[in-house]
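Novice: Model the following, please.
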Amino acid sequence: MSVVKVSPRGWPGNVRIFYTTRTGGHSEAPFHGFNLGLHVGDDLGAVKKNRADLLAQLPAATEIAWLEQVHGTQVVQACDSLQTPARADASWTGDARVACAVMVADCLPVLLSNLSGTVVAAVHAGWRGLAAGVLESAVSALNVAPRELCAWLGPAIGREAFEVGAEVRSTFLRQDDSDGCAACFRASPTRAGHYLADLSALATLRLDGLGLRKVEGIGLCTAGDAGRFFSYRRDDITGRMACLILREY
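Specialist: Alright, predicted model coming up:
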């Protein structure tokens, strides 16, 4: 199935979450499958067909707010990105049937909602954006007490596949020298001076620190499942998947 609907326990009943896989679709190798990225070198006609198929799987009358993602911290209102993708890494909305969307191929998608289901957001959180504060910016933009927010972490590169240099570890430890942050990094068994990083755990630490009480993740590794997921780290030239969140009413 190309489009997967997720229903996290305890989330507001009017909020809908979806993530896509690479299965099905109209794109040919090396983007074969359900590639949604217009910027990766794929045939534009195939990508547009894939995006149309995605839209057909969402609630009727949904509009998707795509972003031009740059690994930064900019957050925009989704309605400002409906016609032309805004240069940002997160969007939020209180409008019904406007889907906040982020594209990923290893980076972590983080979806947010308040407990009453009146406002939602989607965040693209690679390690650079995470370290720079994209989650903090998104939570601030929602203007909701963090204890009233819930977060869902989608498919991303897993700890066993995400090898980083010592400078990445140092960046995070300069911001948070706790044992919890240190535990998100384990020495690489194959390369001296490198570490295996747990991106989802780093994001969870940030969200916990902001005061969110309900944070959960799907725990699927994009790099380790070539049949279902695109992975930039694994394949270099590859397609993009999407994670989306919207309010139905």
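Novice: alpha carbons only for contacts and neighbour counts from here, please
Specialist: Noted.
Novice: which residues does the residue nearest in space to the middle of the chain contact?
Specialist: With distances taken as Cα atoms, centre = their mean, residue 109 lies nearest the centre of the chain, 1.2 Å away. Residue 109 sits next to 102, 103, 122, 123, 124, 125, 153, 154, 155, 156, 243 when contact means Cα atoms under 8 Å, 6 or more residues apart in numbering.
Novice: who wins for most neighbours among these?
Specialist: The most crowded member of these is residue 123, carrying 33 neighbours; neighbours defined as other Cα atoms under 10 Å.
Novice: Report all helices and strands that the helix or strand where that one lies contacts.
Specialist: Using DSSP states H and E, residue 123 sits in strand 120-125. Contact analysis of strand 120-125 by 3 or more Cα pairs under 8 Å, 6 or more residues apart in numbering; DSSP states H and E lists strand 90-93, strand 98-104, strand 108-114, helix 134-142, strand 241-247 as its packing neighbours.
Novice: Mind putting those into TSV with distance to residue 162?
Specialist: Formatted as TSV, the helices and strands packed on strand 120-125 follow (distance: least, Cα to Cα, whole Å):
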stretch	distance to residue 162
strand 90-93	23
strand 98-104	15
strand 108-114	12
helix 134-142	20
strand 241-247	18
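Novice: any chance you could map the helices in this structure?
Specialist: Listed in chain order, the helices of the chain (DSSP state H) span 44-57, 127-132, 134-142, 166-175, 179-182, 199-210, 232-235.
Novice: Now show me the structure for the sequence below, then we'll compare the two:
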Amino acid sequence: MRQKSINYNMQQEVDSAIEQVQWPICSLRDKKRINDHVFALQTTRVSPKEYVNDLSSPYRYFNLGLHVGDCAKHVEKNRQYIQTLFPTNIKIQWFKQVHGNEVAEVSQVSSHNITADAAVTREKDIGLAIMTADCLPILLVSKLGDEIAAIHGGWRPLVANIINNTLEKMKTKPTDLYAWLGPCISQKNFEVGHEVKAQFVEQDEGFSLAFKVSVNGKYLADLHHIARLQLENLGIQQISTLPECTYANTDKYYSYRKNAVTGRMATVICLK
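Specialist: Modelled structure (predicted):
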């Protein structure tokens, strides 16, 4: 089901380029608290409103990654648009993602990219931005609406226990956290070698359920299934998903596996 696209104040619709994150079904008290104190959005590759960048570019239309070879002016323009969806006191922190398992605790926004593949904050007015183009964006929020995290869930960070590392930086106990899993490459389009499956199964035999044998003897990996198993094993039970495939839907999403030279979407979460 398509998610409704609305702005920070939830008073009017934004265009189809931006989608608001929908948290798991929870108690009315928790839902109100989270909606009152937390805002999160997911971008697509669709251009906001009427402006469109170079239609011949592989980065068209709404690339947010400065590291992929796109025109820096176009990217900054797109990032500035995202910034306008938030009150002026909120600033977005961008990261240099290296497919590792480092988690940053952010207490103030830096003008420089922080090298990390996940981030945690308990401070208001800080937007944590994770960029993806097939990898899985993961967001965590406390039921009190006072602590958030954003995680870049590629297979390498996941096998390196980035979710666990993130929880170790958080003060909220896992049973009091809600999780959201965003769009990523689907299992039927994500072929990996035996060594990838082996790394997960060595940790827990249960991960074998997230892999199917491909026609050529390799495996098809399910990032959503892997992340859900890790979250549940760590004590997080309230999980919602936007299970759309980036590889199969490149009119809407960027896909590195499909196009190689392409842009990046952003998933941004902040405490109001």
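Novice: picking up where we left off before, show me what the residue nearest to the centre of structure 1 aligns to in structure 2.
Specialist: In structure 2, the residue equivalent to residue 109 of structure 1 is residue 137, according to TM-score structural alignment.
Novice: ok, that match to residue 224 of structure 2 distance?
Specialist: 10 Å (Cα to Cα, to the nearest Å).
Novice: Now the common contact residues for the two.
Specialist: Shared contacts of residue 137 of structure 2 and residue 224 (Cα under 8 Å, 6+ apart): residue 181.
Novice: thinking again about what came up before, turn the contacts of residue 109 of structure 1 into CSV, including distance to residue 184 of structure 1.
Specialist: As requested, the contacts of residue 109 of structure 1 are arranged in CSV below (distance: Cα to Cα, whole Å):
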residue, distance to residue 184 of structure 1
102, 24
103, 24
122, 23
123, 20
124, 19
125, 16
153, 16
154, 18
155, 17
156, 15
243, 24
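Novice: circling back: okay, the angle between the strand holding residue 123 of structure 1 and helix 134-142?
Specialist: Interaxial angle, strand 120-125 of structure 1 versus helix 134-142 (axes from the mean of the first three to the mean of the last three Cα atoms, to 10 degrees): 160 degrees.
Novice: quick one: strand 120-125 of structure 1 aligns where in structure 2?
Specialist: With TM-score structural alignment as the criterion, strand 120-125 of structure 1 aligns to 148-153.
Novice: which residues are in contact with that stretch?
Specialist: Residues contacting stretch 148-153 of structure 2 (Cα under 8 Å, 6+ apart): 97, 99, 117-122, 128-132, 135-142, 162-163, 166, 223, 227, 268-271.
Novice: Would you write a PyMOL line that selects the buried entries of those?
Specialist: The buried subset of those, as determined by 16 or more other Cα atoms under 10 Å, is captured in PyMOL by this line:
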select buried, resi 97+99+117+118+119+120+121+122+128+129+130+131+132+135+136+137+138+139+140+141+142+162+163+166+223+227+268+269+270+271
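Novice: about what we covered before: give me the mean distance between the match of strand 120-125 of structure 1 and structure 1.
Specialist: Compared with structure 1 after fitting, stretch 148-153 of structure 2 deviates on average by 0.6 Å (mean Cα distance after the TM-score superposition for structure 1).
Novice: Report the distance from that stretch to the chain centre.
Specialist: 6 Å (Cα atoms, centre = their mean, to the nearest Å).
Novice: Distance of residue 106 of structure 2 relative to residue 128 of structure 2?
Specialist: 9 Å.
Novice: and if you look at residue 121 of structure 2?
Specialist: Applying Cα to Cα to residue 121 of structure 2 and residue 128 of structure 2 gives a distance of 8 Å.
Novice: Repeat that for residue 156 of structure 2.
Specialist: Taken as Cα to Cα, the span from residue 156 of structure 2 to residue 128 of structure 2 is 20 Å.
Novice: again with residue 193 of structure 2
Specialist: Residue 193 of structure 2 is 32 Å from residue 128 of structure 2, by Cα to Cα.
Novice: Repeat that for residue 254 of structure 2.
Specialist: 20 Å.
Novice: repeat for residue 80 of structure 2
Specialist: 15 Å.
Novice: could you dump the helices of structure 1 to a markdown table with distance to residue 33 of structure 1?
Specialist: Supplementary listing: the helices of structure 1 in a markdown table, determined by distance: least, Cα to Cα, whole Å:
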| stretch | distance to residue 33 of structure 1 |
| --- | --- |
| helix 44-57 | 9 |
| helix 127-132 | 26 |
| helix 134-142 | 30 |
| helix 166-175 | 32 |
| helix 179-182 | 36 |
| helix 199-210 | 26 |
| helix 232-235 | 14 |
